[in-house]
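Peer 1: next one to model:
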Amino acid sequence: MPAATDQTFQLVPGAPRHVAIIMDGNGRWATQRGRPRLFGHHAGAKRVREIVEACPDFGVEYLTIFAFSTENWKRTQVEVAGLMSLFRRYITKETKALKAKGVRVRFIGDRVRLDAKLVKLMNVLEAETAENTRTHLTIALNYGGRDEVARATQRLAQDVAAGLLSPEDVDEETLPRYLDTHVLPDPDLVIRTSGEARISNFLLWQSAYAEYEFIDTLWPDFTKAEFGNLCAAFGNRDRRFGAVSS
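Peer 2: Below is the predicted model of the structure:
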């Protein structure tokens, strides 16, 4: 493998180019150990670093992680405040390392409800890593698939009203250009940890033809080895995209 600062990317035949992960189970992991839920979230944040660093080993160029959903505001005020503090701390602590390891970071989701200090840190991290190409890390923060499509449709409608786009030109190729993920390829593989078998409003449009893996492992216990096994298994899948296998 190239050195950590090398911007080149080594393609692994059959590997998923883009993996998206619903990082579930932090709270249950902490509860099983008699600790508060935020203890689990801190453990989960540490796991993110290991998985991000493992991506080049398995041929994964793009990694998208679900950090905080539009529905997570329904949690207790203590947990939400703790998560926002964790996000600020994570960005502050990891910016230098992410930049050095060739990781480009993007955020998707609605930033309007986030506090100004957090948004400023997000903007700085995106700017500091904008030239990196080895691994593309996308963090979904205050993100919901339905919310994303609604916001995209609003922007599209504004362009139609302004005469920049004809209604007849609106099709399934047009709308993705207005999504938060418009610069990213669609995910090839979506992983959900913790034993839950639902997609929870995550990348609804983009994952139309993604392969899914629902695993029992709680996110803080999700290892590089398990990640590698799932990426390897992906290579054995017959992806027909609606066609008949040859």
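Peer 1: contacts, neighbours, all on C-alpha from now
Peer 2: Will do.
Peer 1: now the element after the top helix by length along the chain, going C-ward?
Peer 2: Longest helix of the chain, by residue count under DSSP state H: helix 77-100. Counting by DSSP states H and E, the next helix or strand C-terminal to helix 77-100 is strand 103-108.
Peer 1: what's in contact with that next one?
Peer 2: Strand 103-108 is contacted by residues 98, 122, 125-126, 129-143, 180-181 when judged by CA atoms under 8 Å, 6 or more residues apart in numbering.
Peer 1: next, the angle from it to helix 77-100.
Peer 2: Angle of strand 103-108 versus helix 77-100, following axes from the mean of the first three to the mean of the last three CA atoms, to 10 degrees, is 140 degrees.
Peer 1: buried residues in the helix or strand following strand 103-108?
Peer 2: Going down the chain from strand 103-108, the next helix or strand is helix 116-128, by DSSP H and E. For helix 116-128, the neighbour count (16 or more other CA atoms under 10 Å) marks 118-119, 121-122, 125-126, 128 as buried.
Peer 1: repeat that for stretch 158-170.
Peer 2: V160.
Peer 1: what's the offset of that stretch from the middle of its chain?
Peer 2: On the basis of CA atoms, centre = their mean, to the nearest Å, stretch 158-170 sits 30 Å off its chain's mean C-alpha point.
Peer 1: likewise stretch 189-199?
Peer 2: 13 Å.
Peer 1: gap between the two ends of that stretch?
Peer 2: Terminal residues of stretch 189-199 lie 12 Å apart, using CA to CA, to the nearest Å.
Peer 1: can you name the residues in contact with it?
Peer 2: 16, 18-25, 207, 210-219, 222, 234.
Peer 1: go again with 6 Å.
Peer 2: 19-25, 210-219 (CA atoms under 6 Å, 6 or more residues apart in numbering).
Peer 1: to compare against the first, here's the next sequence to fold:
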Amino acid sequence: MSIKLPFLKKKQKKPLNDFELINIPSHVAIIMDGNGRWAKKRGLPRIAGHKAGMDTVQTTVRAAVKYEVDVLTLFTFSTENWKRPKLEVDFLMKLPKEFLHKYLPELMENNVRVETIGDFDSLPAHTREAVQHAKEQTKENDGLLLNFALNYGGRDEIIQAMKQIVTDVEQQQLSAESLDEHVFANYLYTKGLSDPDLLIRTSGEQRISNFLLWQLAYSEFWFTETYWPDFTEEKFVEALQDYQLRKRRYGGL
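Peer 2: As a prediction, the model looks like this:
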């Protein structure tokens, strides 16, 4: 005999056409995980998963525009990803150019602005050129900010910030006494951006993997078993609906 406990019942989600645009997270960050496992499950090479995941990026951008998110930050390539096989890394470095060639006209049409965070200068020239072109083309747009975390690592970001702070103190451009959370945040790649309200991670993993270590201090986390290439608008809305049900107290009552 099984006993059904009311407090364990799954929350009923509203259908897409009934979704209310209230309490929408201003800044959504996503760890796009599971491309390789998606491909392996289908007997395909890992790069096939990355290619499928590229189209999911645009699906998610469309959803973010539709549901009036202000900033969408996507963990695209980490500083640790250089350890992967050269063939896979080379393919990943070509994806931004392919993505932007295919979708830049739509991004322009939807008033999306492209930006990046991370060690941009260390990327291959062809990757930098494609992304910089998109930045230039979209710089006047004032809709969704599509923020690619490229060659990004949270610990590296904090170390680079500290090095610059030390230099500024030594050069008397900053006093140690004036250093607080606000000042420190202005030394990070995300200077001028609000912290993510919601972090989404796909593929079933439940860790942040060196992503936005400072900025995620009070973010809401949402995890799904879905691999990134299978992440849909419906899944995005499910995450937004779950966020709408949460109470953010920031340590208060």
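Peer 1: by how many degrees do the longest helix of the first structure and helix 116-128 diverge?
Peer 2: Using the same axes, to 10 degrees: helix 77-100 of the first structure against helix 116-128 is 20 degrees.
Peer 1: how about helix 77-100 of the first structure, aligned to which bit of the second structure?
Peer 2: Counting by TM-score structural alignment, helix 77-100 of the first structure falls onto residues 86-109 of the second structure.
Peer 1: from the chain's centre, how far out does that stretch sit?
Peer 2: Chain-centre distance of stretch 86-109 of the second structure: 16 Å, with CA atoms, centre = their mean.
Peer 1: that stretch: which residues count as buried?
Peer 2: Buried residues in stretch 86-109 of the second structure, defined by neighbour count with 16+ other CA under 10 Å: 88, 92-93, 95-97, 99-100, 104, 107-108.
Peer 1: and the counterpart of D180 of the second structure in the first structure, how many neighbours?
Peer 2: Alignment note: D180 of the second structure maps to D171 in the first structure; criterion TM-score structural alignment. By other CA atoms under 10 Å, the residues close to D171 of the first structure number 9.
Peer 1: before we move on, back to that, nearest to R49 of the first structure among the buried residues of helix 116-128 of the first structure?
Peer 2: Distance to R49 of the first structure, by CA to CA, is smallest for L125 among those, at 15.1 Å.
Peer 1: residue contacts, the corresponding residue of the second structure for the closest one?
Peer 2: Aligning on TM-score structural alignment places L125 of the first structure opposite A134 in the second structure. Not one residue lies near A134 of the second structure by CA under 6 Å, 6+ apart.
Peer 1: and A134 of the second structure, how close does it get to F99 of the second structure?
Peer 2: Using CA to CA, we find A134 of the second structure at a distance of 10 Å from F99 of the second structure.
Peer 1: now list the buried members of the contacts of strand 103-108 of the first structure.
Peer 2: Buried among the contacts of strand 103-108 of the first structure (16+ other CA under 10 Å): 98, 122, 125-126, 129-130, 132-143, 180-181.
Peer 1: from the residues you listed, which land in helices?
Peer 2: Reading helices off those with DSSP H, I get 98, 122, 125-126.
Peer 1: measure how buried the equivalent of T64 of the first structure over in the second structure is and give me the count.
Peer 2: Using TM-score structural alignment as the criterion, T64 of the first structure maps onto T73 of the second structure. Under the neighbour criterion other CA under 10 Å, T73 of the second structure is assigned a count of 21.
Peer 1: what's the answer for G49 of the second structure, then?
Peer 2: G49 of the second structure has 22 nearby residues by other CA under 10 Å.
Peer 1: list the contacts for the equivalent of it over in the first structure?
Peer 2: Superposed on the first structure with TM-score structural alignment, G49 of the second structure falls opposite G40. Residues counted as contacts of G40 of the first structure (CA under 6 Å, 6+ apart) are 26-27, 29-30.
Peer 1: could you tell me the angle between the helix or strand containing E148 of the first structure and strand 103-108?
Peer 2: Element membership for E148 of the first structure, per DSSP H and E: helix 145-161. When the same axes, to 10 degrees is applied, the directions of helix 145-161 of the first structure and strand 103-108 differ by 80 degrees.
Peer 1: onto which residues of the second structure does the very next helix or strand once past helix 145-161 of the first structure map?
Peer 2: From helix 145-161 of the first structure onward toward the C-terminus, using DSSP H and E, the following helix or strand is strand 189-192. Aligned by TM-score structural alignment, strand 189-192 of the first structure corresponds to residues 198-201 of the second structure.
Peer 1: please tell me how far the match of L125 of the first structure sits from P124 of the second structure.
Peer 2: A134 of the second structure sits 16 Å away from P124 of the second structure, going by CA to CA.
Peer 1: cool, and N141 of the second structure?
Peer 2: On the measure of CA to CA, N141 of the second structure and P124 of the second structure end up 26 Å apart.
Peer 1: and for K139 of the second structure?
Peer 2: 22 Å.
Peer 1: mind listing what D70 of the second structure touches?
Peer 2: 26-27, 144.
Peer 1: need those residues in JSON lines with distance to R249 of the second structure, can you?
Peer 2: Output for the contacts of D70 of the second structure, formatted as JSON lines (distance: CA to CA, whole Å):
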{"residue": "S26", "distance to R249 of the second structure": "17"}
{"residue": "H27", "distance to R249 of the second structure": "17"}
{"residue": "L144", "distance to R249 of the second structure": "26"}
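Peer 1: and which of those residues is nearest F77 of the second structure?
Peer 2: Nearest to F77 of the second structure among the contacts of D70 of the second structure, with distances taken as CA to CA, is H27, at 19.3 Å.
Peer 1: what's the local residue count around the closest one?
Peer 2: Neighbour count of H27 of the second structure, defined by other CA under 10 Å: 21.
Peer 1: and it, what's its match in the first structure?
Peer 2: Counting by TM-score structural alignment, H27 of the second structure lines up with H18 in the first structure.
Peer 1: wait, its match touches I65, no?
Peer 2: No - counting by CA atoms under 6 Å, H18 of the first structure stays clear of I65, with 10.9 Å between them.
Peer 1: how big's the offset between the longest helix of the first structure and the second structure?
Peer 2: After superposition onto the second structure, the mean distance of helix 77-100 of the first structure to its aligned counterpart is 1.6 Å, using mean CA distance after the TM-score superposition for the first structure.
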